[in-house]
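Q: here are the coordinates; sequence isn't available:
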């Protein structure tokens, strides 16, 4: 599908709400970001967003819709947010209706990981696949599942929370009392803490800032054996979750985005190995494990894409 109209994509974060005007695969103009902490009440934050939209339309009068990606559970038919995981006070907020009323534009609201998945599926690394799983790796782990060219939403529109699936029935206790949740093993903070512990076990003291994914990628690239082992352990944990998804859904491809995916071969070489050794026959034949195309822009692009499709529908 060709996207020839403009839309605004909005990516909600705990410390920054990023906004951009999107045309096709490109963010043609970035709007000033908004700090949600400066607008603690939902109505005030919505007004601040609406003010930015109004200014943007002065230079881009052909903007047709708005899409919002939020880190939480969304009732997508109505665009009502059940709750936001990193912005307090946002419980049962009808964001779609409120923002549409404040701006005069059609609006859609989507889970942020689904927005990333939509960008990659429609326009990015996954655009040639009908059966696709997208993962975004950061502080947490988000997921989007596409089956037969349809995003899977579930009975109550909250399917795809792959970060909450278990890789150990008696493992670390997650935020929802779920043992062994994937994101409690491979989130940025957990990866850094586990890496720091690995160095300490080897008699090497490192600050946590020296064990971030970016720092560990650099160390592994220079042949640091502990860093290489930490990445291999990370890949094994992620591979366990991916293999589970493959056995259930038999996808054609896995697309991985988020900051950790920037590690490139440091991550993807051991990850492909550990995934494929846990699968057989048609579950692994021709399976692609790919880095995402759009990086941090995926959420904005995916939201804008979804907004345009909603008005076409």
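A: Good, I have the coordinates. This is a predicted model, so every value here is computed, not measured.
Q: going forward, measure contacts between C-alpha atoms and count neighbours the same way
A: Fine.
Q: From the structure, what's the count of residues near residue 252?
A: By other CA atoms under 10 Å, the residues close to residue 252 number 21.
Q: Nearest spatial neighbour of residue 27, chain-adjacent residues omitted?
A: residue 21 (5.5 Å; CA to CA, 6 or more residues apart in numbering).
Q: same check, this time on residue 167
A: The spatially closest residue to residue 167, leaving aside those adjacent along the chain, is residue 180, at 5.3 Å (CA to CA, 6+ apart).
Q: same check, this time on residue 303
A: residue 67 (4.4 Å).
Q: that older thread, determine how far the strand or helix carrying the residue nearest to residue 27 lies from the middle of the whole chain.
A: Here residue 21, judged by DSSP states H and E, is contained in strand 17-23. From the chain centre to the centre of strand 17-23 is a distance of 16 Å (CA atoms, centre = their mean, to the nearest Å).
Q: same for that strand, what does it pack against?
A: Packing partners of strand 17-23 (3 or more CA pairs under 8 Å, 6 or more residues apart in numbering; DSSP states H and E): strand 6-11, strand 26-34, helix 298-312.
Q: Test my guess that residue 305 contacts residue 121.
A: No - between residue 305 and residue 121 there is no contact under CA atoms under 8 Å: 10.8 Å.
Q: between the helix or strand where residue 49 lies and strand 26-34, how big is the angle?
A: Element membership for residue 49, per DSSP H and E: helix 42-59. In terms of direction (axes from the mean of the first three to the mean of the last three CA atoms, to 10 degrees), helix 42-59 departs from strand 26-34 by 140 degrees.
Q: Give me the contact list for helix 42-59.
A: For helix 42-59, the surrounding residues in contact (CA atoms under 8 Å, 6 or more residues apart in numbering) are 8, 31-32, 34, 36, 39, 63, 89-90, 93, 98-99, 102-103.
Q: putting a second one here so we can go through both:
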């Protein structure tokens, strides 16, 4: 049985699993992401790889930053700037095949492979976290763009301003929304999403307007993307997508947006807006799928046949 070691590298946690191409999850673990610098970070990866080196056939990695698909080199590093310019094959010093993918695009591949986009022709994944990541699918193909920057929703401007505060990455930040709500609730821990959502689910007047505006911002962003790609379905990802009220309120705000402008409703078809079934594990599944497409020809043929059946 072929086994792949899959990493999901985040700014806070470094998650890893051993999975088969058939998506069987055999091992799952998580450690704090070393943020002091590249040597400590690589040492942690090598330690985990060393534990499973004798039983794995390859390594799949989801991470922040742009990935050069030809050289497997990372550009910029998102929340981990020391990753800029890193070539993982060289740094890890392993003969095992390695496949890297940007985290937002990995989440999109997971949905395209076996999630909410598996039966759709076109759409997008919107990952709500510190900022807004994601990816665009057209005709069942993940769109990378000329510079691997397609789907960088965070940098879309929500008004004519030129600061980061005027971008959807700021106004649709789940982390910032949780922090602002926690402050209004006078919580000691401003990252306590559980308590914040208890108040949101109760429609607490201290936080409900803030949450509603957050969902309105996400709905407006989806509307703007829809005018360009004409997608069938948008998938809301990220940890907060596990809260049913998130998807419900984004849908309600999207409908209100269309009601507020009759031309929108009369001209533009309404796409489906659903929440991810993977939540925080989407990047792991997407990184695995990317590895399969890069290296596993036998499994790739199975997936290609499945995709043709869907598109037909």
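A: Looks like it arrived, so ask away. Here the structure is a predicted model, which is why all the values come from computation and not from measurement.
Q: Quick check: which of the helices and strands packed on strand 17-23 of structure 1 is buried the most?
A: When those are scored by mean count of other CA atoms under 10 Å, the highest mean neighbour count falls to strand 6-11 (a mean of 29).
Q: Surely the residue nearest to residue 303 of structure 1 is within a helix?
A: No - counting by DSSP: H, G, I helix; E, B strand; the rest coil, residue 67 of structure 1 is not found in a helix; it is strand.
Q: Distance of the equivalent of it over in structure 2 relative to residue 103 of structure 2?
A: Per TM-score structural alignment, the equivalent position to residue 67 of structure 1 in structure 2 is residue 60. Counting by CA to CA, to the nearest Å, the separation of residue 60 of structure 2 from residue 103 of structure 2 is 12 Å.
Q: could you pull out the helices for structure 2?
A: Under the criterion DSSP state H, helices of structure 2 are mapped to 38-52, 88-92, 103-114, 168-171, 174-184, 193-201, 208-229, 244-260, 262-267, 282-295, 297-311.
Q: rewinding a little: ok, the residue nearest to residue 303 of structure 1 touching residue 309?
A: No - taking contacts as CA under 8 Å, residue 67 of structure 1 lies outside contact range of residue 309: 10.3 Å.
Q: if we can go back for a sec, could you list every residue that touches the match of residue 67 of structure 1?
A: Residue 60 of structure 2 touches 4, 5, 6, 7, 98, 99, 100, 287, 288, 290, 291, counting by CA under 8 Å, 6+ apart.
Q: Reformat those residues as TSV; add distance to residue 281 of structure 2.
A: Output for the contacts of residue 60 of structure 2, formatted as TSV (distance: CA to CA, whole Å):
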residue	distance to residue 281 of structure 2
4	15
5	14
6	11
7	11
98	20
99	18
100	16
287	10
288	11
290	15
291	16
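Q: got the contact list for residue 166 of structure 1?
A: Residue 166 of structure 1 neighbours (CA under 8 Å, 6+ apart): 178, 179, 180, 181, 182, 241.
Q: Apologies, that question was intended for residue 295 of structure 2.
A: So residue 295 of structure 2 contacts residue 97 (CA under 8 Å, 6+ apart).
Q: In structure 1, what residue corresponds to it?
A: Aligning on TM-score structural alignment places residue 295 of structure 2 opposite residue 311 in structure 1.
Q: rewinding a little: residue 64 of structure 2 is nearest to which of the helices of structure 2?
A: Proximity to residue 64 of structure 2 (CA to CA) singles out helix 103-114 among the helices of structure 2, at 5.5 Å.
Q: Report the aligned residue range of structure 1 for the closest one.
A: Helix 103-114 of structure 2 corresponds to residues 112-123 in structure 1, going by TM-score structural alignment.
Q: Show residues contacting the matching stretch.
A: The contact list for stretch 112-123 of structure 1 (CA under 8 Å, 6+ apart) reads 11-12, 25, 69-72, 126-129, 132-136, 142-145, 160, 255, 292-294, 298-303, 305-306.
Q: repeat for stretch 125-138 of structure 1
A: By CA under 8 Å, 6+ apart, stretch 125-138 of structure 1 touches 113, 116-117, 120-121, 141-150, 162, 186-188, 250-261, 290-293.
Q: Which of those residues fall within strands?
A: 141-147, 150, 253-257, 290-291 (DSSP state E).
Q: Quick one, which of the residues you listed are buried?
A: 141-147, 253-257, 290-291 (16 or more other CA atoms under 10 Å).
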